[in-house]
Each structure stands twice: as C-alpha cells, then as structure tokens.
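Colleague: fold the following and give me the result.
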Amino acid sequence: MVNLIKPYLIQALLSDFIVELKRKYADKKRIKNKLNHQVTVYLALDDPYSYLLLQTLAELQHRYQIEFDFRTVLNKQTEMFPAPELWANNAFQDGVFLAKLYKLSFPEQPPKVSQQQTFTATAQLLHNELQPEYLTKALEIFSSYWQGDNGTLASLIDPVIQNHNECYQQHLNSNEAMLKQHGHYQSAMLHYGGEWYWGVDRLQYLEKRLNNLQLSVDQKVLFDQTHNIQQSGNALPVANDEKSPLIIYWSIRSPYSYIGLLRAKRLAAHFQVPLVVKPILPMVMRRMLVPKTKRMYILQDVNREATALDIPFGKVADPLGQGVERCYALFEYATANQLGVEFLLTYAQAVWSKGICSETDAGLKHIVEKSGLNWFEAKQYLDDNHWKSWAQNNLLALYQHDKWGVPSFSYENTTVFGQDRLLQIQFAIASSQQEG
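Modeller: Okay, the predicted model is just below:
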C-alpha cells in the first residue's frame, strides 16, 4: 500500500503549488521579522565552484536588492563524497569549462597549495566574515589562492591569524554544522527562502525567483547557458559504425540519468551520431551510501531542471532493487530488437514521471509494450543474470575515464560527469565534425 501511495506523495511535495506555498511562507516570515532579502552563501577556498560563484556575486548584488550572509566552510561530509579525489579532479575540469563559458577567471592548472596554507587562508576568511567588505577581501584571497600567487596570499593573511588559526576551528565547525542542519552537504551553495542553488549552474533559478519578486533592475537571466544544447525532437540517433558514438554511463535509479538520456538522445539525433548506453548498478546496490539529505536535494533539483527543460517529472516510483534488476535483465533483449534506448527511456519515464511500479508484472508489462516490445517474449528473460557481469564491466569502463557517477557522457576524447555538461559534449561533437 505504501508503494502505491508514495508516488502521489512525492508528486504533491514537488508540485508547483507546494513550492509556491513554501516560498510565500518564507517571505511572510521574513516580513514578520522585519528582515531584508538575505542570501546565505557557503564558500570553500579549495572548491573550484566556490571560486567561480564568488566572482558573480558582486554583479548579482548590483542587480538585485539582496544582502549576503557569508559562511566559510572547508571540510566535506565524507558520506556525501564516495570518490573525493575524482570529484576534485572533475570539479577542476568543470571550472575550466565554466570559466570560459561565462568569461570568469580560472587557472589552466590546479594551484600548488599546502593543506596548512589552505587552513590558514580559511581562518582569514572566517575572520573577515564578521567585518565589512567580505566579498572584496574574499575575492583577493580566492584569486591569489587559485592563481598560485602564494606571495600575495601570504600578504593577505594577518600574522596573528597565521599563528593562531586554531582559534577559528569552532567558527568553522559552526558554519559547517549550519550547512548540514539546513539540509545540504556541498560548498558553493546559495540558500534563500528555504531553497538551495548550487554554484553558477543553478544561479538562473535564483535570478528567476528574484525577478518574480520584482527585486531586479533589469529582469534578465544571465546564467542559463548550460541549457542551450541543440536538439532534434524525438528523432532517433543514426546507427552508423563509421561515426564515433556518444556514450552515456547510466542508471535507471538516477533521475539525472533520466533527464540526461532524453537530452543525449536528442543531441545525438541532431548531429546524427550513434548513441550507446552503458547501464551500471545504482550506488546503494553497490553497497555504497546515499544519505537521505542527498536524495531529497536531488529530487528537488531534478524537478527544477525537468521543469526548465519541459520534461515530465515528479510522480516517482523508486525502482531500487527489483525494478533495477528487471530493467537491466531486459536491456539486452530490447537492444537485440533495436529498441534498447527506447526501452530505457520508456522505463525511466514510467518510474520518474508516471509512478509506475516496475517491480510488478503489471507495471513492467506496461513499460515493455509501451516501448514497442513483446511482453510474452520479454518476460522469458527476467531470470537471466548475465546483466550482472556487463553492469560491473560498464562501471570499470566508467572508472577508466576517471569518473565515478552517473550520468557521465563520453565522446571521443571528451568525458564529462552530469547532464549539466552536455553542452561540453555538444562542443566536442561539433568540433570533431568540422574537422572531419
């Protein structure tokens, strides 16, 4: 009974009505307490996304009637980052791409800074939080840190703080506890009126919200370029072995994978390149942790992305367990019938937007037939465990690209993590075809 009700509960929680209700409540509370429009900003010195976000805030403050409450953080919540080194490497690569996209400052190589320098500079940032002009001072520290100017960085740190940085440990702990208490786990986060906005990638949603509140001088949205990929409706990607394929490492349990597959299909069709999907097991089924806080933020964030991209989402029937197994058991059968991508898309739409319980025969039959396959034939493959081997092999292939999560996309020499980076894949395909 709970599984039947849950899709409707999630749909209600993610509905425009509830989102708007929460926003109105937050604004009434602000007015009652006679507060200005305040955005809490969580920044970590060693986080590329924080450095990029910091560079946008002066312009954001100029355009909107808002105040910032800066909170310096540093330590990552270990349960939220299963592969911290790969995450850091990927974040730097993202930084290079986003800096070029939005004309921001960012180095071509990671800075060589010691752990002690990072903590001492963080202590200075913590000290500056309680003084005027934090934004200006933070920009100087972040810029010298990321540009590898250790001399300037040292000159920006008060000698007293240099020798007493341990005195700022509790201040740091307090900021990190506040981040966790309010329901998040990453730096480069903006928190306004009960909602989270991550880095430059999600600034557009804050801009739109502030525009709706009539807080802007121009009603423009400046940070929305990552949505501008070229797409060709529902056309099928070309099946041509002579062309390099667009490969997606994918999981049926990842809502980002659902959005990413639909966008990748349209992108591949636009450029007429083959699309190859390599499913892998969800993290939980690989005996890894996905805390509730992370799951809830992901659902809310995907809901925003899906709405912006006009993709149905929200009536969720989590396929974890049997739903995943049945999906992967039938994937080879679907692929043999030239319907592999269509089957996965239909399956993803069913569990992420229609609330269909794929662990039941009735639900799976609907998915199979909707994707153009024969249910009588398909159900004969449900006990085939061959997928367990290729799913783990796909995971190894993902690791070989120095990526760890889904969806990840690969085209020739370019591999990116996250559907946010499909624009980078588009640039790679376009460049390759121009050279060809």
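Colleague: all contacts plus neighbour counts: C-alpha atoms, from now on.
Modeller: Fine.
Colleague: what about residue 298, distance to residue 181?
Modeller: In this view, residue 298 and residue 181 are 17 Å apart by C-alpha to C-alpha, to the nearest Å.
Colleague: give me the more crowded residue out of those two.
Modeller: residue 298 (15 against 11; other C-alpha atoms under 10 Å).
Colleague: so that one versus residue 350, what's the distance?
Modeller: According to C-alpha to C-alpha, residue 298 and residue 350 sit 18 Å apart.
Colleague: same question, residue 146
Modeller: Counting by C-alpha to C-alpha - residue 146 and residue 350 are separated by 45 Å.
Colleague: do residue 398 as well
Modeller: With C-alpha to C-alpha as the criterion, residue 398 and residue 350 are 26 Å apart.
Colleague: then residue 264?
Modeller: Counting by C-alpha to C-alpha - residue 264 and residue 350 are separated by 18 Å.
Colleague: let me know the next secondary structure element after the lengthiest helix in the chain.
Modeller: Criterion DSSP state H: the longest helix present in the chain is helix 84-102. Where DSSP states H and E defines the elements, the next helix or strand beyond helix 84-102 is helix 115-129.
Colleague: this one as well, want them side by side:
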Amino acid sequence: MTLSRRQVVAGFGALAAGPAVAEAVPAVPGGVTAEGLARDESHWAAVARQFRVSPDFVNLENGYYGVMPEPVRRAYHRNVDRLNEYSSHLLRTTYKAEADQVRDRIAGVLGVARDEIALTRGGTEALQNLVTGYARLRPGDHVMYADLDYHSGQYAMNWLKSRRGVQVVRIVIPEPATRQAVLDTYERALREHPKVKLLLLSHMNNRTGLVVPVRPIVSMARARGVDVIVDAAHSWGQLDFTLPDLDADFAVFSLHKWMGVPLGAGFLYVRRHRLADVDLRYADETYPATDIRSRVHSGTTNVAPFLTVEAALDFHEALTAGAKQARLRHLRDRWVHQLRDVPNLEVLTPDEPGMYGAITAFRIRGRTTEADNTAIADRLMNEHRIFTVARTGMTGGDAVRVTPALYTSTQDIDRLAAALRDLCRQARNA
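Modeller: Have a look, this model is predicted:
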C-alpha cells in the first residue's frame, strides 16, 4: 500500500483545525509504502514520544483502553476545564451543535452520513442498545453468536431468550482459523439453523484478535433474511476500512480504544432506512422517532471525551489508517515469527493476510484453564515486567492476549519473544 501524495498532504499539511497534531506527527517521505513505513523505527520512535506511558513495565495489554497521545490528552484537559467552568451553560447552549460537528467528523472518516450515527458512552453500550432494541424478533425465532464474540454481546443475546422468546444458537470458530474455514462455518450454521433472524458478528474479536471477512458473511446472512450487528469496537482505528467496505446495516464502535479518545466514548450506526427496526430506548421522547439519537438514552453524560474526538481524529488521520494498520501488524508479526519454532506454543491468530491486526492470543500447550493462563500472565509481569492479560471463552481453551500499541518498540517485542521462549522451555522441562 503506497501512501499517495493526497494522503500525505491531507495527513500532514492540511491540519488547520489541529496544528498541535500536525507538529506532533513526523513527516513521511513521498512515495513510501505503508509497509515500508512500518519498519522505519525512527519514525515510530518519534510517534512514541507523543505518548506518556509508565517506564515501570512493558504494556502489551492495549486492547482494553487506548492511551491518548499528548495532543489529545492536552485537548481533553482543556475540555474538562471548560466543562467545569461553563457547567450547565455549555450543556444547554453550544454542546448539541458541537456534538453534531463531532458526529459529522466521525461520519466523514467512516464513510457514512451523520444521521446514521448516535454517540454512546462506549462500544458496549452501543452493542447492548442495538441487540436489545432490535425490533424484528418474534417468539420462536433464533439468534446466533460465536464463541469468540464479546462477552457483553453474548449476554445481551442470551437476554433475548427471556425477553423476546427466542432461541439462542452458539457456534464455534475453528482452530486454527482460516478465511475459508470461517466462511464455511457461518454458511453451514446459517443453513442448519433456518430460524435465525439476528446474527452478532465481531469484525475483530477481543479474545484472539481474529479478523473475519465481514462483507461476505453479511451477504450470505442477508440472502437468508438474517440481519447482522457488526461489532467493530476493536477494528476501527486498528484496521484500515470504512463502513461501506463492510456493507453492514447495524454496527457498533468504540472511540476510546484504537482512536485514542478519552475513556467513555463510542457510537452506534444504523443504516438510514433501517432505523425503524430498532426500538426507541426506553420510549425516549427527547428526539423524534426518526432521529437515531432516540435509540440512546445515557442521562447526563461526561461530554469532555466527545469534545475531544476531533483532536483524536486529527492524530489518527495525520498518521493515516493504512500506516497504523501496517505498523501494528508488523509488531505482531515480529514476535509471532520469532517463535514459530517453539513446539509447545500455540498462536491462535492466523498469519493469513487480512485475518489479523495487533491483537494476538497464545497458549502454552496443555495450559488451557483460566488459572493456567492467569499464572502465565502473572509470570510475564512479575519476572519480565511485561503486562498481558488472560482471556477466557474460547472453546479450545483459555489463552493469553498480547496487544502492542503505536508506542510499542521492537525492543519491547523482542523482550516478549525472549520471555515466551523461556516460559515454553520451562513448561517442556516441567
């Protein structure tokens, strides 16, 4: 992927709304590819200097919350001060117009219209609102999700059984996964369960980081009369795509993960002509039923994160989505490829192009319980000062998740590879 002159100019030379961001992001030589830039350590060292992180440990658990770069952190502090200073006056006067501007900006980056976007306090709230508000289910219908889907999404789908009278179908994504195996799994599941009306689909799941081919799955579901809610909380900002690339009617996003917005920000998307298929949230009368914002009711919300969205999108666009994706995949590949010869290390995310980003999970063969993998994560932290997290819910057994970030260095990655090689050797000799 070559970064065009247009991308470079748009990213680095035309940030009038965010001059602090333009100064913070190092320039990219013309004609360089995203993959070539991913290996430019001086470039990413300059990017890393825009993140304030603790030197006490190597943080490879960046899937939970994405650290704000310095221009965004400073903007957030200004917005917190502004909110505190102007209080209700801000909320009752200019905030709604400013929130619409934020929605415009998000919609522009995502490739959709503002009236298809509603802000939420995170991806989870957005997901719960769409799942529980989906209005086309009738008693006897079925809903479906996979073992790798987000646990809060699974809980919301399970809730539909008692509230809507539906049956819940849980499918298993094969290990090791391939694009064709994933497509075959969904095709077979939809064929074998013709009563399914709603499918939850993670673009990139938070357990193993597997990226699924959303567009063809949405197409095969639509052909069978099945609606799909796409969970893109982890993929947007980590992968280079727009929503039309996925062709989804319903989707949810986080802003405080890979976009670097302060905690407490996300949004849901409903294609304009499908809005009537989602119930008003708590029969909300703040907005007319034709306004997507009537599908969210969060009460009085901390608006400072939303006021900071534009600064975060400035930083994202200055880096470019393609360069971010390439760098994060490069960091993931660096540790995975170093350990391919370790016989008792199972990497759960495939190397197949398009099937992964930064997030990758591993297990040491025979260590499949939550306790096993919590102990591995504890050893990485206590003995090597590397922070990771144990993940549960995979049918094949629990694992440890590794998630680098834009500030992660190749030295950090090499340190992880050495530590895992040592842990696996000790496990073989135990």
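Colleague: overall similarity of the pair, as a TM-score.
Modeller: Remark: TM-score between the superposed chains equals 0.26 [TM-score structural alignment, normalised by the length of structure 2]; 193 aligned residues with a C-alpha RMSD of 7.4 Å.
Colleague: re earlier: out of residue 264 and residue 350 of structure 1, which sits in the busier spot?
Modeller: The neighbour count for residue 264 of structure 1 versus residue 350, taken as other C-alpha under 10 Å, is higher for residue 264 (28 against 25).
Colleague: just the element for the more buried one, please.
Modeller: Residue 264 of structure 1 belongs to helix 255-271, assigned by DSSP H and E.
Colleague: and the closest residue to residue 411 of structure 1 other than its chain neighbours, how many neighbours does it have?
Modeller: Excluding the flanking residues, the one nearest residue 411 of structure 1 by C-alpha to C-alpha, 6 or more residues apart in numbering is residue 246, at 5.0 Å. Neighbours of residue 246 of structure 1 under the rule other C-alpha under 10 Å: 24.
Colleague: for structure 2, what's the longest helix?
Modeller: helix 70-92.
Colleague: ok, then the element right after it?
Modeller: Next element after helix 70-92 of structure 2 (DSSP H and E): helix 95-110.
Colleague: which helices and strands sit right next to the helix or strand that that following helix is followed by?
Modeller: Remark: after helix 95-110 of structure 2, the chain's next helix or strand is strand 117-120, criterion DSSP H and E. Packing partners of strand 117-120 of structure 2 (3 or more C-alpha pairs under 8 Å, 6 or more residues apart in numbering; DSSP states H and E): helix 95-110, strand 266-270.
Colleague: so which of the ones you listed is nearest residue 59 of structure 2?
Modeller: Relative to residue 59 of structure 2, the nearest member of those by C-alpha to C-alpha is strand 266-270, separated by 23.2 Å.
Colleague: give the next helix or strand downstream of the closest one.
Modeller: Following strand 266-270 of structure 2 in sequence, per DSSP H and E, is helix 304-307.
Colleague: give the buried residues for the helix or strand hosting residue 295 of structure 1.
Modeller: Using DSSP H and E, the element containing residue 295 of structure 1 is helix 292-308. Neighbour counts over helix 292-308 of structure 1 (16 or more other C-alpha atoms under 10 Å) mark 294, 297, 299-306 as buried.
Colleague: same for that helix, what does it pack against?
Modeller: By 3+ C-alpha pairs under 8 Å, 6+ apart, helix 292-308 of structure 1 packs against helix 255-271.
Colleague: please redo it, this time with the cut-off set to 6 Å
Modeller: Using 3 or more C-alpha pairs under 6 Å, 6 or more residues apart in numbering; DSSP states H and E as the contact test, no helix or strand touches helix 292-308 of structure 1.
Colleague: what's the angle between it and helix 255-271?
Modeller: With axes from the mean of the first three to the mean of the last three C-alpha atoms, to 10 degrees defining the directions, helix 292-308 of structure 1 sits at 30 degrees from helix 255-271.
Colleague: what residues does helix 292-308 of structure 1 touch?
Modeller: Outside of helix 292-308 of structure 1, not a single residue reaches it under the criterion C-alpha atoms under 6 Å, 6 or more residues apart in numbering.
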